[in-house]
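Colleague: sequence below, structure please.
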Amino acid sequence: MSGPEAPPDVIEIRGIRAYGRHGVFAHERADGQEFVVDVRLELDTRPAAASDDLADTVNYGEVAERVHKAIENDPVDLIETLAQRIADLCLDDPRVTGTAVTIHKPSAPISVPFDDVVLTVQRKRREPRD
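Modeller: Here you go, the predicted model:
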């Protein structure tokens, strides 16, 4: 009988900022606004710790660049869609077993004073079906 699985290690990239044209209103598409994204990557970092080799872990610089491009390109109506797109790109790396993506939309079109609109999605790698 084996013990419980160890919790995954975590790499977080916080505050990735990019200008996007996401939103349901015409002025959001025309004018755009800044979006801020945080990503959490769950993975086993022991191979990288043992080898001290970047090839054995997730290159968080590359992930940040891909997230930045996802914010800037292909506008969508909903931040839910953007968050799913970013979660999918985080899970593209087979070493990532789970991810959380937080989208901040501090300039959302809301008619009352507010600090931020925030959406977080959490996704796990799906095991292939037999």
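
Colleague: going forward, measure contacts and count neighbours with C-alpha atoms only.
Modeller: OK.

Colleague: which residue packs closest to residue 28, ignoring adjacent ones?
Modeller: Across the structure, with CA to CA, 6 or more residues apart in numbering as the measure, the residue nearest residue 28 apart from its sequence neighbours is residue 21 (5.8 Å).

Colleague: which non-adjacent residue is nearest residue 120?
Modeller: Spatial nearest neighbour of residue 120, chain neighbours left out: residue 102 (4.1 Å); criterion: CA to CA, 6+ apart.

Colleague: another for comparison:
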Amino acid sequence: MTDELAVTGIECWAHHGVFDFEKREGQTFVVDLVLGLDTRAAAASDDLADTVNYGSLVADVKAAVERDPVDLIETVVQRIADSCLTDSRVEWARVTLHKPDAPIDATFSDVALTITRTRGNAHD
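Modeller: Below you'll find the predicted structure:
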């Protein structure tokens, strides 16, 4: 059984999308993370070195989202999951990427893709 660390509502500005204007103008993307990890060592030691530093994690996630533009949110969300799984203490990562300003000709609240990746199947 693993514990869960959640960081939600991470706002990023990036230039992803199929359309030229999306790549040119950019838009807001929002990331929600839930990571599975064992926090018992950190609880016992009270030492940040024994757990995932969520400040550094958020910086890494923002960098993963905001770097080179791609067409699909599927590509971006996989990139985020891969970044989360670089810490060997993270057993699994559930990542939701929101694209609230997606170019859809309808009234809608959000477009979101959620994936779950575990250590060993990050690239499967």
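
Colleague: quick one, what contacts the residue nearest to residue 28 of structure 1?
Modeller: Under the criterion of CA atoms under 8 Å, 6 or more residues apart in numbering, the contact list for residue 21 of structure 1 reads 28-33, 72, 75-76.

Colleague: so what corresponds to it in structure 2?
Modeller: Correspondence of residue 21 of structure 1 to structure 2, assessed by TM-score structural alignment: residue 15.

Colleague: again with residue 68 of structure 1
Modeller: Aligning on TM-score structural alignment places residue 68 of structure 1 opposite residue 62 in structure 2.

Colleague: now that match: which helix or strand?
Modeller: Taking DSSP states H and E as the definition, one finds residue 62 of structure 2 inside helix 54-66.

Colleague: centre of the chain to whichever helix or strand comes after that helix, how far?
Modeller: Toward the C-terminal end, the helix or strand that comes next after helix 54-66 of structure 2 (DSSP H and E) is helix 73-84. Remark: helix 73-84 of structure 2 is offset 6 Å from the chain centroid, using CA atoms, centre = their mean, to the nearest Å.

Colleague: against structure 1, where does helix 73-84 of structure 2 fall?
Modeller: Counting by TM-score structural alignment, helix 73-84 of structure 2 falls onto residues 79-90 of structure 1.
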